[in-house]
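Peer 1: Could you look at this predicted model? Sequence included:
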Amino acid sequence: MILPSPHADSDNWTLTTTPVRSPRGAVAAQHRLAARAGAAQLEAGGNAVDAIVATAYALNAVEPWMCGLGGSGFMVIWLAREQRAVALDFQGTLPAAIRLDDYPIDPARPHTPMGFPGVVDDANIAGYRSITVPGAVAGLDHALARFGSRPRAEVMAPAIALAERGLQVDWFTTLQIALCAPTLARDPTSAAIYLPGGHPATPESHLRIPQLADTLREIAAGGAETFYRGELAKQIVADLQAGGSRLTREDLAGYAVHEYAPMLASHRGYTLYTPGETSGGLRQREMLSHAGAAMPVPPARPTPATWVAYAEALEACWRQHKIRTGVLPPSAGEDVNGGNANGESIDGEHGACTSSMSAVDADGNMVALTYTLLNRFGSGVTLPTTGMLMNDSVSYFDPRPGYPTTMAGGKRINSSNMCPTVAVKDGEARFSVGASGGNLIMPAVTQVAALMMDFGMSLEEAVQHPRLDASHRGSIRVDPRFDAATLAALESRFPLEIAQSLVFPKLYACVSGVARDPESGECVGLHDPTQPIGGGATPAPFQLDPLTDTAPEVRP
């Protein structure tokens, strides 16, 4: 059965993207300028960790709606000389004083992107009560101090320069703002920045985020210490509490990054490293195990049976995930066409956000980083004293009592779709891949990785290959670029939704990655073709283009 889709014939673009190549390393990110900020660290003699941290900080100024200082996430690092992988969990934590009474369930509200019930006034997804302790600064500072090689001030210099320049508004930026205009309008500071005159900022205008450059400078000077226990912490908490948050100085001061051995999965001679059970890594391992059993010896190229095996594997691992998190009851049947516990389809990824980036250096060190504000523009709150856009990660938690992810004081986010992955074979990091897109992340990342491992595809071939999406929500979504035989095989097994790969909504996630050939040393960086501002970069000094600095400035 083919289900009607509003995205079946809504566009007619043929989307491709060109990889960057260099023997000295490469960076891929959801914004080209951020990738260049990272690649500049390689040019200056830094390593892949320096590059990824510079990239992540730069995104605060060029893609603030997806991630930033007010967010949280995961990182996986392959240390070539030590022949080992490290995972960093810098996920957010709930205020110690959080109360379920602050989040009464409203049956009229839609489910959150994580599949949990909506609450009155959207208090778990918008505004000050939706904010958790952000782990991003702690995670980036930890990575740089432990595994980087360059001074923090130099690594953060491009981000500061970009914040000083301000945000150049193009059509894609206007789209992002317009999608979240009602949430941004709830917060006076955010509205003043992104909705000048009460309307989304228009293309060819210029937005400056007040205090952001100064905040980045203070972090460059004082690191995580000032953010969590120093002067910045004082300013952050004052703003939060003035807006109604229950976060305290003690909540910030007690925050800690978790460094640990990552989860691994073995597939076709590769070892894949992910952050583990609280990320999409467990589902990835389950999917690959299921697909490997269904396809012990892959054919030369993917066949219709390949895609049926991938879809069945994704459905199976997502069903188990939804049982583990309480979205489905333990007694849920085996029907792959299920939804949530109420029989509804959970498909909140259209509003989800995240940013994923990867880096590799000439020595073979490789890093995958994914971090997020959760929803696009997070809570919609910009802290007036620091210019930080804050997360809405309270929506990672269930507002109902008695579930594995129920809200509780100090609780750390323990269920995420993020799935940064580093793949190693014969002691060499071969590729790193991650994605943004909520529920879409793990299926997309795992398909790209599987195509490379099962069929020897290059990163470019795998990222640009048609994908499907399956997450035990009631149907399988399929790109119409698949051949007729594949579509027929999938339709014989699942209700099918034919939907194009679009700039918006991103129905198959937004993938970025790097790869390295250990024989030639060539490094490749590539970003998803549906992200018009994304791209890769190779080592070069970081320079702003003076031609883009002449637009009229819009001040709040």
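Peer 2: That came in fine, so what should we check first? This structure is a prediction, so every number in the text was calculated from the model and none was measured.
Peer 1: CA atoms for contacts and neighbours, from now on please.
Peer 2: Noted.
Peer 1: could you pull out the helices for the stretch 451-556 of the chain?
Peer 2: Assigned by DSSP state H, counting those that start in this stretch, the helices in the stretch 451-556 of the chain fall at 459-464, 484-491.
Peer 1: Please tabulate those helices in JSON lines and include mean neighbour count as additional columns.
Peer 2: Formatted as JSON lines, the helices of the stretch 451-556 of the chain follow (neighbours: other CA atoms under 10 Å):
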{"stretch": "helix 459-464", "mean neighbour count": "21"}
{"stretch": "helix 484-491", "mean neighbour count": "17"}
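Peer 1: what's the closest of the ones you listed to P104?
Peer 2: Checking the helices of the stretch 451-556 of the chain against P104 by CA to CA gives helix 484-491 as the closest, at 40.7 Å.
Peer 1: so how far is that closest one off the chain centroid?
Peer 2: Distance of helix 484-491 from the chain centroid (CA atoms, centre = their mean, to the nearest Å) equals 31 Å.
Peer 1: Likewise for stretch 36-55?
Peer 2: So, by CA atoms, centre = their mean, the centroid of stretch 36-55 is 20 Å from its chain's centroid.
Peer 1: first to last residue in that stretch, what's the distance?
Peer 2: 8 Å (CA to CA, to the nearest Å).
Peer 1: rewinding a little: quick one: the helices of the stretch 451-556 of the chain as TSV, columns for distance to G281 too.
Peer 2: Formatted as TSV, the helices of the stretch 451-556 of the chain follow (distance: least, CA to CA, whole Å):
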stretch	distance to G281
helix 459-464	19
helix 484-491	25
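Peer 1: I'd like to know which of these lies nearest to T16.
Peer 2: helix 459-464 (6.7 Å).
Peer 1: Against which helices or strands is the closest one packed?
Peer 2: For helix 459-464, the contact count by 3 or more CA pairs under 8 Å, 6 or more residues apart in numbering; DSSP states H and E identifies helix 441-455, strand 510-516, strand 523-527 as packing neighbours.
Peer 1: Dump these into TSV; add mean neighbour count and distance to L33 as well.
Peer 2: Output for the helices and strands packed on helix 459-464, formatted as TSV (neighbours: other CA atoms under 10 Å; distance: least, CA to CA, whole Å):
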stretch	mean neighbour count	distance to L33
helix 441-455	24	23
strand 510-516	31	15
strand 523-527	31	13
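Peer 1: Got another one to weigh against that:
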Amino acid sequence: MKFSPHWPALSLSLLLVGGAAFAADGSTKNVPASAAHGQIQLRPGHAAIASANFHATNAGLEVLAKGGNAFDAAIAVASTLSVVEPESSGMGGGFMAVLHRAKDGHDFFIDAREAAPAAVDSKDYLNADGTPNRDASLKGPLSSGIPGEPAGLVLLSKRYGRLPLSASLAPAIRIARDGFQPDARLREAIADERKNLQRWPASAAKYLTDGKPPADGATWRDPDQAHTWELIATHGDDGFYRGETADKLIAAVHAAGGRWTLADLAAYKAKERTPIIVNYHGFRIITAPPPSSGGVAIAEILNILSGFDLTKLDEPHRVHFIIEAMRRAFRDHNDYLGDPDFVKMPLDMLLSPFYADGLRQSILPDKATPSSMLPAAEAAEPGMHTTHFSIIDADGNMVAITSTVNYVLGSTFVASGTGVLLNDEMDDFALVPNEPNVYGLLGSVANAPKGGKRMLSSMSPSIVIGADRTAVIGSPGGSTIITQVLEGILAFVDGESAQQIAAHKRFHHQYMPDEVDVEEGTFDPATSDALTKMGYNLKPRESWGFMNVVTWNRKTNKLDAASDPRRPSGLGKVQ
């Protein structure tokens, strides 16, 4: 990796470029009845992408300009983020995707979540006294699950893309080879993790120069990652999970004490699953199924809230009912959910409106319910550093992808000769039942580690379709992903724009600890006082996710794209 101080400065702005609308293509499946009578546009005729980095957004638009669809553009965005935003996602991590194909109304979900190696041993993650060893679960190859992103992108290209995989990966390969200017967020992440990066020679070589992070204005090149993407472009899955890259990954992991095998890599498959669909006050929400916990929790919360008209409540009571719904959903999240290929989950119960009715009845009208007072769920025996992007293309195909390496710069371990920064997703397992992970989430035996099993995730990519408005939405943020996406959905239902949704002030409750995290400015003093009197412990929180939203008004045929204003490196762009 080489740096140069002479890279030209690039300005960042929200760029809106209008496009002509085309006639509807006649497809009416899964579209509100009014659309079939010509009142609603079925095809926008132009495209919009919102991602966390302008290089990635522009890569997606480049692929669309070559004739690609939203699914090809998603491959370009994800692979470019691997190069320019490694603190949040990358080829050494995984993703979850909620997608909509316009020509037949097909809604589908791709599970490219990481998986535990066959030789996983919970004892590796324990201190001598039986407490969690956070260094083992967060740093180095023991913390890493088998990556899913390469397989997920290959699957997306094969089944749904329009262009060759090599065309969709071309921007990422070019940027990795030619170089780019690291933004302040990446430089700060490298500075924060410098001591951990120095523990492994390949990590230090990739991210540090003379032991220091890249300077402002330097050029960063990553030829090893470019080569690995080229192998994937040429050979598909075999370019990563077998052959040259696989051999290098296993050699590096074993040399540093990890437990991966060539068989683990060869056995990994991205999976297509049925998304969760819930209706809320006339809107159809398509969201992520397990091994995401987010979709189940969002659906459960919305089912509870469907019994209230939130628009007729004063602000303290509106927030009160939302928090209580969050509390109950996270209680179930902790105890019931896991990898559906390993754990039998009572999803019919959790997603039932009748179950939600019972939970709603347990909410007191003017008083917080202490989490300790809720009955324990009886489970069957068995990043803030993530990224999200949203896409709608000219045909109306939609992509909501949340991708992650878990914590800042994942495990901080780079496999020599590959450019692959490994994730630290093993911490998302319940390595010690009922002990919190790095995000404070509890877990049960349903999310205990086992070879080949996928760890539970909070990733909640979602698509929201109303009578005449559509949104593609998601966010990073660890355990707050679920509540941030929920609040984004509620804001969209209330009529807010993409920019308003991305900027919306946020609050969060996750059952335990029994406190409400609140962003500064979310509540006025009167609301804060009223909530405190109801029994809520309000706790200021500075760190929130990086939401990226695309909306489509199908009456006016207007697309809008917005990146979270809390961070300046993102770009929402309409083409």
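Peer 2: Okay, I see it. Just so it is clear, the structure is predicted and the values come from calculations on it, not from any experiment.
Peer 1: Identify whichever of the helices and strands packed on helix 459-464 of the first structure lies nearest to A362 of the first structure.
Peer 2: strand 523-527 (7.7 Å).
Peer 1: Pick out the residue closest to the middle of the second structure.
Peer 2: T402 (2.5 Å; CA atoms, centre = their mean).
Peer 1: what does it align to in the first structure?
Peer 2: Counting by TM-score structural alignment, T402 of the second structure corresponds to T370 in the first structure.
Peer 1: which residue packs closest to its match, ignoring adjacent ones?
Peer 2: S356 (4.3 Å; CA to CA, 6 or more residues apart in numbering).
Peer 1: Pull the number of nearby residues for the one you found.
Peer 2: 32 (other CA atoms under 10 Å).
Peer 1: again with L431 of the second structure
Peer 2: Neighbours around L431 of the second structure, by other CA under 10 Å: 27.
Peer 1: Tell me which residues touch L305 of the second structure, please.
Peer 2: 321-322, 325, 360 (CA atoms under 8 Å, 6 or more residues apart in numbering).
Peer 1: err, L33 of the first structure, not the other one
Peer 2: L33 of the first structure touches 58, 62, counting by CA under 8 Å, 6+ apart.
Peer 1: do you know how far the corresponding residue of the second structure for it is from R162 of the second structure?
Peer 2: Correspondence of L33 of the first structure to the second structure, assessed by TM-score structural alignment: H55. Going from H55 of the second structure to R162 of the second structure by CA to CA gives 22 Å.
Peer 1: and what of A76 of the second structure?
Peer 2: Distance, A76 of the second structure to R162 of the second structure, by CA to CA: 13 Å.
Peer 1: what number of residues lie near the aligned residue in the second structure for H465 of the first structure?
Peer 2: Aligning on TM-score structural alignment places H465 of the first structure opposite H504 in the second structure. Per other CA under 10 Å, the neighbour tally for H504 of the second structure reads 18.
Peer 1: sorry, back to before: show me the contacts for the match of T402 of the second structure.
Peer 2: T370 of the first structure is in contact with 73-75, 354-357, 418-420, 434-436, counting by CA under 8 Å, 6+ apart.
Peer 1: which ones among the residues you listed are found in strands?
Peer 2: 73-75, 355-357, 434-436 (DSSP state E).
Peer 1: show me what contacts whatever residue of the second structure lines up with M442 of the first structure?
Peer 2: Taking TM-score structural alignment, M442 of the first structure has I482 as its aligned residue in the second structure. By CA under 8 Å, 6+ apart, the residues touching I482 of the second structure are 294-295, 297-298, 458-460.
Peer 1: Between these, which sits nearest T234 of the second structure?
Peer 2: The nearest member of the contacts of I482 of the second structure to T234 of the second structure, counting by CA to CA, is M459 at 29.8 Å.
Peer 1: Quick one: neighbours of the closest one, just the number.
Peer 2: For M459 of the second structure, the tally of surrounding residues (other CA under 10 Å) stands at 37.
Peer 1: Can you give me the distance of it to G383 of the second structure?
Peer 2: 10 Å.
Peer 1: Check S475 of the second structure too.
Peer 2: To G383 of the second structure, S475 of the second structure is 10 Å away according to CA to CA.
Peer 1: Kindly report the same for K450 of the second structure.
Peer 2: From K450 of the second structure to G383 of the second structure the distance is 22 Å (CA to CA).
Peer 1: Then G67 of the second structure?
Peer 2: When G67 of the second structure is compared with G383 of the second structure (using CA to CA), they lie 33 Å apart.
Peer 1: if you count what's nearby, which of these two comes out ahead?
Peer 2: G383 (27 against 11).
Peer 1: Can you verify my assumption that the more buried one contacts V405?
Peer 2: Yes: the pair G383 of the second structure and V405 passes the contact test of CA atoms under 8 Å, sitting 7.4 Å apart.
Peer 1: The longest helix anywhere in the first structure vs the second structure, average distance?
Peer 2: Determined from DSSP state H, the single longest helix within the first structure is helix 304-324. Taken over the aligned residues, the distance from helix 304-324 of the first structure to the second structure averages 2.0 Å (mean CA distance after the TM-score superposition for the first structure).
Peer 1: Can you give me the stretch of the second structure that that helix aligns onto?
Peer 2: Using TM-score structural alignment, the partner range for helix 304-324 of the first structure is residues 316-336.
Peer 1: before we move on, what about stretch 257-275 of the first structure?
Peer 2: Against the second structure, stretch 257-275 of the first structure falls on residues 270-288 (TM-score structural alignment).
Peer 1: Identify the residues contacting the matching stretch?
Peer 2: For stretch 270-288 of the second structure, the external contacting residues (CA under 8 Å, 6+ apart) are 96-98, 107-113, 148, 151-152, 155, 289, 294-296, 299, 302-303, 306, 459-467, 493.
Peer 1: Name the residues of it that are buried.
Peer 2: 270, 274-280, 283-288 (16 or more other CA atoms under 10 Å).
Peer 1: How about stretch 127-146 of the second structure?
Peer 2: For stretch 127-146 of the second structure, by 16+ other CA under 10 Å, it's 132-133, 136-146.
Peer 1: quick one, strands of the stretch 201-350 of the first structure?
Peer 2: Taking DSSP state E, counting those that start in this stretch, the strands of the stretch 201-350 of the first structure run over residues 206-207, 258-260, 263-267, 270-274.
Peer 1: want to throw those into TSV with distance to E63 of the first structure?
Peer 2: Shown next, in TSV, are the strands of the stretch 201-350 of the first structure (distance: least, CA to CA, whole Å):
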stretch	distance to E63 of the first structure
strand 206-207	12
strand 258-260	26
strand 263-267	30
strand 270-274	25
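Peer 1: between these, which one is nearest to Q320 of the first structure?
Peer 2: strand 263-267 (17.4 Å).
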